[in-house]
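Asks: I would like the atomic coordinates for the input below:
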Amino acid sequence: MSDDGTWSDESDWEFSDEGFEGEDAESFAPPPVVAIVGRPNVGKSTLVNRILGRREAVVQDLPGVTRDRVSYDASWTGRRFVVQDTGGWEPDAKGLQQLVAEQASVAMQTADAIILVVDATVGATSGDEAAAKILRRSGKPVFLAANKVDNEKGEADAAALWSLGLGEPHAISAIHGRGVADLLDELIAVLPTASEVAPAPGGPRRVALVGKPNVGKSSLLNRLAGAERSVVHDVAGTTVDPVDSLIELGGKTWRFVDTAGLRRRVAQASGHEFYASVRTHSAIDAAEVVVVLIDASEPLTEQDQRVLTMVIEAGRALVLAFNKWDLVDEDRRYLLDKEIDRELAQLQWAPRVNISAKSGRAVQKLVPAMETALASWDARISTGQLNNWIKEIVAATPPPVRGGKQPRILFATQATARPPTFVLFTSGFLEAGYRRFLERRLRETFGFEGSPIRINVRVREKRKLKPR
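Replies: The predicted model follows:
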């Protein structure tokens, strides 16, 4: 025992796989999902923002602004969960509304609990009744939020919604916060600690094509599909909404999402352009692997960097596709190599394919690149193998001394895949530079080509002796 009353022998902190599973596995389990559903313009996105305590979901006084499912991390009284904002649901919807209805229906199937939002000032419509009928059969906990209740008259309007057969209506005002805390208390009481809704195994892998406007995303999709699936026009920003296409490549079916081009700054975009950039974020989140298209014929831009940052922050598998290669001469190739070395040095792990969507040059090389990136993204390293590797690395290059003490890495485990996420339990803080060093060495040993890697550090406090 040291002078400060702590154990100087740190061996009692070290623990086995079994001990880790019992103590920390739950914190890595996927949090439960809460879907917010309802007709257009009943205040779903406003309620999402109220739950999050910040303005994240797009709110506009027009029906149908939220057109697809968008997920946000949230917490209430210390409990983590995911809020899924959905497009407005309408029975017998046509066109855009049909897509919106499909999104909401999927949310109903993939959520652990559901909040149906109804405009109490309007009362129960045929759309609300149709939604309630589906939800009653879902077998999930369903909460009826009677929104826009700001006074006593509103309370009476809310009470009339008992007719939907979903139990007691929760009178709330999403815009003012009235009644939302009580709703969340009841929601948390029935939510499982971890999501019980696992994504269906198998199925086409999801690919998002992203990049700045007019970089050739629609042309590439059409080239891959062998058909005019997307509107192609040489005016930047023709594609506003994502268009899903099931395409067979390399003997497999892939689900491609052709996304709207990102604007220079979201704040500078207006109207449909603003929503296009929001949808692109959503497409990245919905994808498993993202193909980032870069115009090889022009210098790399800040927009290109922003797109890449978004993909990495979302933790998706990544392939770099340098398009318009037919326009690249020897001089441009030399300059491009310099730009890549200078500006994409942190992305040496991403597979790079030089293509021409217009001529079809090398587009067939995208499939093996995507398969490589996805294999890395799905990869798992056993705890024993990882700890043996860590011991060798630390013996050769120990962590730098901090505050006069050298931190020890006591135990390592891969918490999750998709992307590979590692947790290091240590006796002290590990410098960012050392974490980057570990990432480089992980890649050298285990590959992970095409996938971001996350390394989290948990400092284990020493146990103090109780005074006798």
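Asks: every contact and neighbour count from this point should use C-alpha atoms.
Replies: Fine.
Asks: check contacts around the residue most central in space within the chain.
Replies: For the chain, residue 285 is the residue whose C-alpha lies nearest the centre (CA atoms, centre = their mean; 3.7 Å). By CA atoms under 8 Å, 6 or more residues apart in numbering, the contact set of residue 285 is 314, 316.
Asks: so which residues of the stretch 151-300 of the chain form strands?
Replies: For the stretch 151-300 of the chain, strands defined by DSSP state E, counting those that start in this stretch occupy the ranges 170-171, 205-210, 243-249, 252-258, 289-295.
Asks: give me whichever of those strands is most buried.
Replies: Of all the strands of the stretch 151-300 of the chain, strand 289-295 has the most neighbours on average by mean count of other CA atoms under 10 Å, namely a mean of 27.
Asks: any idea how far residue 278 is from the residue nearest to the centre of the chain?
Replies: Residue 285 sits 11 Å away from residue 278, going by CA to CA, to the nearest Å.
Asks: now do residue 300
Replies: 23 Å.
Asks: re the thing from before, quick one: the strands of the stretch 151-300 of the chain as JSON lines, columns for distance to residue 353 too.
Replies: Output for the strands of the stretch 151-300 of the chain, formatted as JSON lines (distance: least, CA to CA, whole Å):
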{"stretch": "strand 170-171", "distance to residue 353": "54"}
{"stretch": "strand 205-210", "distance to residue 353": "14"}
{"stretch": "strand 243-249", "distance to residue 353": "16"}
{"stretch": "strand 252-258", "distance to residue 353": "18"}
{"stretch": "strand 289-295", "distance to residue 353": "10"}
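Asks: how about this one, so we can line them up?
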Amino acid sequence: MAQLGIDPADFADPDGRDEPVGPAAEPDEPGAAPVLAVVGRPNVGKSTLVNRLLGRREAVVQDVPGVTRDRVAYDALWNGRRFTIVDTGGWEPDATGLQAAVAAQADLAMQTADAVLLVVDATVGATATDEAVARILRRSDRPVLLAATKVDNERFVADTAALWRLGLGEPRPVSGLHGRGSGDLLDAILEALPESPREDLGQAGTGGPRRVALVGKPNVGKSSLLNRLAGQLRSVVHEVAGTTVDPVDSLVELDDTLWRFVDTAGLRKRVKTASGMEYYASLRTRSAIEAAEVAIVLIDASEPIAEQDLRVIGMVEEAGRALVLAFNKWDLVDEDRRLALKRELDRDLVRVRWAERVNVSARTGRSVAKLAPALRTALASWDQRIPTGQLNGWLADLIAATPPPVRGGKQPKVLFATQAQTRPPTFVLFTTGFLEAGYRRFLERRLREEFGFTGSPIRLSVRVREKRVKKR
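Replies: The predicted structure follows:
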């Protein structure tokens, strides 16, 4: 830029809409850590205790039983040691229907963990369900700890002595609400956990698996698709909309590549109008999108595109993440619906024509293998960088053929352009005047025609040279 006689200090942001210029912060990917599964019957305070052990509010908590349904993993740190806490839904031996699927997830968590924490409500004592879980855990080859929760004051401590009869060793009194005894429990957890996990599911390389958020409106088939990709029952699936509440983290191998998928809660309402469990689920979904590198937005192809679909796509675009649109339930789409869907795409999704599109069926497995190539294409565009010389040479020819429209009697000139960052690709144009929104869209469209960027949003900002006051 110095060779062209351009001083960056000459350029201001008059409209206040430009994106910040600079390198994007890369999140750290922690290494493999031992896993602690937290199990127990419904409504004993498992998620409240998990939040206390994490030192932050991660698990969705509400004063009704059965909020947690899937097994959900969280990264924890205590005394310099990292480990993973897996929160589970209520475990009941003779459950049926949706609760049976929840119990199956808790059972899987116990089988794959390095240690197990059984949570019992000290104010109620050991129930028949607690004793059934204890019998299973006594036969396990994993270390087992027993936590007596809701011991909010000294008078409940004596009640925990009755829990010795479960045969799992010393019951440890703790209050998830107030934090009483949580430090002692964490120390005991570190003693029980091995230094490294039994199975290392990490991926070779410094970056780790690419992070994929699976998002969409309720009951669109997100959990079914994740289970199909993983080849196992990883998320609870039920015909009741809104089964998933917490984001469910899964390592999935597709085309010899390991991906980190996050199944999220369906977005039913705007965050501002949602309440209770739905409010916190919406916040977790937004956080999952921001933590991901690419998002798969699942849309029900058998129904008209809804406002929730557009809102989810807008959230992904606003977060600047790569995007793949997966039209699920394609096995239910007939010829009439295909024609209607084509019209809806031209009308409602015109602003994300750049997104990768795949027609799939989570139920039958149709075309789910095409998701991995679509993800790779979108991420390659998200990471793409155009050399400055090539960019300016192309831009000079384009502007010579189609100059910017006149504004205020003067025609602005584009002096220089650079790609400030990737993830998403962000371009900065240094000009002598403001560029109209229509001309910005024209430049973005031609950028895509020339350089691709399929599956990735592009951010285009303008820096206008300030007028210098002449010295007398």
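Asks: and the strands of the stretch 151-300 of the first structure: which comes nearest residue 99 of the first structure?
Replies: strand 243-249 (10.5 Å; CA to CA).
Asks: mean shift of the closest one relative to the second structure?
Replies: Average distance, strand 243-249 of the first structure versus aligned residues of the second structure after superposition (mean CA distance after the TM-score superposition for the first structure): 0.8 Å.
Asks: what span of the second structure is that strand aligned with?
Replies: On the second structure, the counterpart of strand 243-249 of the first structure by TM-score structural alignment is residues 248-254.
Asks: can you check stretch 421-438 of the first structure too?
Replies: Mapping stretch 421-438 of the first structure onto the second structure (TM-score structural alignment) gives residues 426-443.
Asks: mind listing what's buried in the matching stretch?
Replies: 426, 427, 428, 429, 430, 431, 432, 433, 434, 435, 440, 443 (16 or more other CA atoms under 10 Å).
Asks: list the contacts for the fourth one?
Replies: If you count contacts by CA under 8 Å, 6+ apart, residue 429 of the second structure has them with 414, 415, 416, 417, 418, 460, 461, 462, 463.
Asks: gap between the last one and residue 434 of the second structure?
Replies: Counting by CA to CA, the gap from residue 463 of the second structure to residue 434 of the second structure is 8 Å.
Asks: same check on the first one?
Replies: In this structure, residue 414 of the second structure and residue 434 of the second structure are 10 Å apart, going by CA to CA.
Asks: ok, the fifth one next?
Replies: The span separating residue 418 of the second structure from residue 434 of the second structure equals 17 Å under the rule CA to CA.
Asks: distance check, the counterpart of residue 23 of the second structure in the first structure against residue 355 of the first structure.
Replies: In the first structure, residue 23 of the second structure lines up with residue 29, judged by TM-score structural alignment. Per CA to CA, residue 29 of the first structure is found 39 Å from residue 355 of the first structure.
Asks: these two: which is more packed in?
Replies: residue 355 (24 against 13; other CA atoms under 10 Å).
Asks: show the contacting residues for that one.
Replies: Neighbouring residues of residue 355 of the first structure by CA under 8 Å, 6+ apart: 321, 322, 323, 324, 325, 326, 361, 362, 363.
Asks: how about it, what's its match in the second structure?
Replies: In the second structure, residue 355 of the first structure lands on residue 360 (TM-score structural alignment).
Asks: its match and residue 367 of the second structure, how far apart?
Replies: On the measure of CA to CA, residue 360 of the second structure and residue 367 of the second structure end up 5 Å apart.
Asks: next one: residue 412 of the second structure
Replies: 48 Å.
Asks: more neighbours, these two?
Replies: The residue with more neighbours, out of residue 412 of the second structure and residue 367, is residue 412; 19 against 13, by other CA under 10 Å.
Asks: surely that one touches residue 435?
Replies: Yes - using CA atoms under 8 Å, residue 412 of the second structure is in contact with residue 435, at 7.1 Å.
Asks: surely residue 49 of the second structure is in a strand?
Replies: No - according to DSSP: H, G, I helix; E, B strand; the rest coil, residue 49 of the second structure belongs to no strand; its state is helix.
Asks: can you count the residues close to it?
Replies: 25.
Asks: against residue 336 of the second structure, how distant is it?
Replies: Distance from residue 49 of the second structure to residue 336 of the second structure, by CA to CA: 52 Å.
Asks: also residue 54 of the second structure?
Replies: 51 Å.
Asks: which of those two has more neighbours?
Replies: residue 54 (19 against 8).
Asks: helix or strand for the closest residue in space to that one that isn't next to it in sequence, just tell me which one.
Replies: With CA to CA, 6 or more residues apart in numbering as the measure, residue 76 is the residue that lies nearest to residue 54 of the second structure, at 5.5 Å, once sequence neighbours are left out. Taking DSSP states H and E as the criterion, residue 76 of the second structure maps to strand 72-78.
Asks: the stretch 1-150 of the second structure: strands as residue ranges?
Replies: 11-12, 35-39, 72-78, 81-87, 115-121, 144-149.
Asks: which of those strands sits closest to residue 347 of the second structure?
Replies: Evaluated over the strands of the stretch 1-150 of the second structure, closeness to residue 347 of the second structure peaks at strand 11-12, with 36.3 Å, by CA to CA.
Asks: mind checking how far residue 238 of the first structure is from residue 101 of the first structure?
Replies: 24 Å.
Asks: ok, residue 282 of the first structure next?
Replies: 17 Å.
Asks: swap in residue 430 of the first structure?
Replies: On the measure of CA to CA, residue 430 of the first structure and residue 101 of the first structure end up 48 Å apart.
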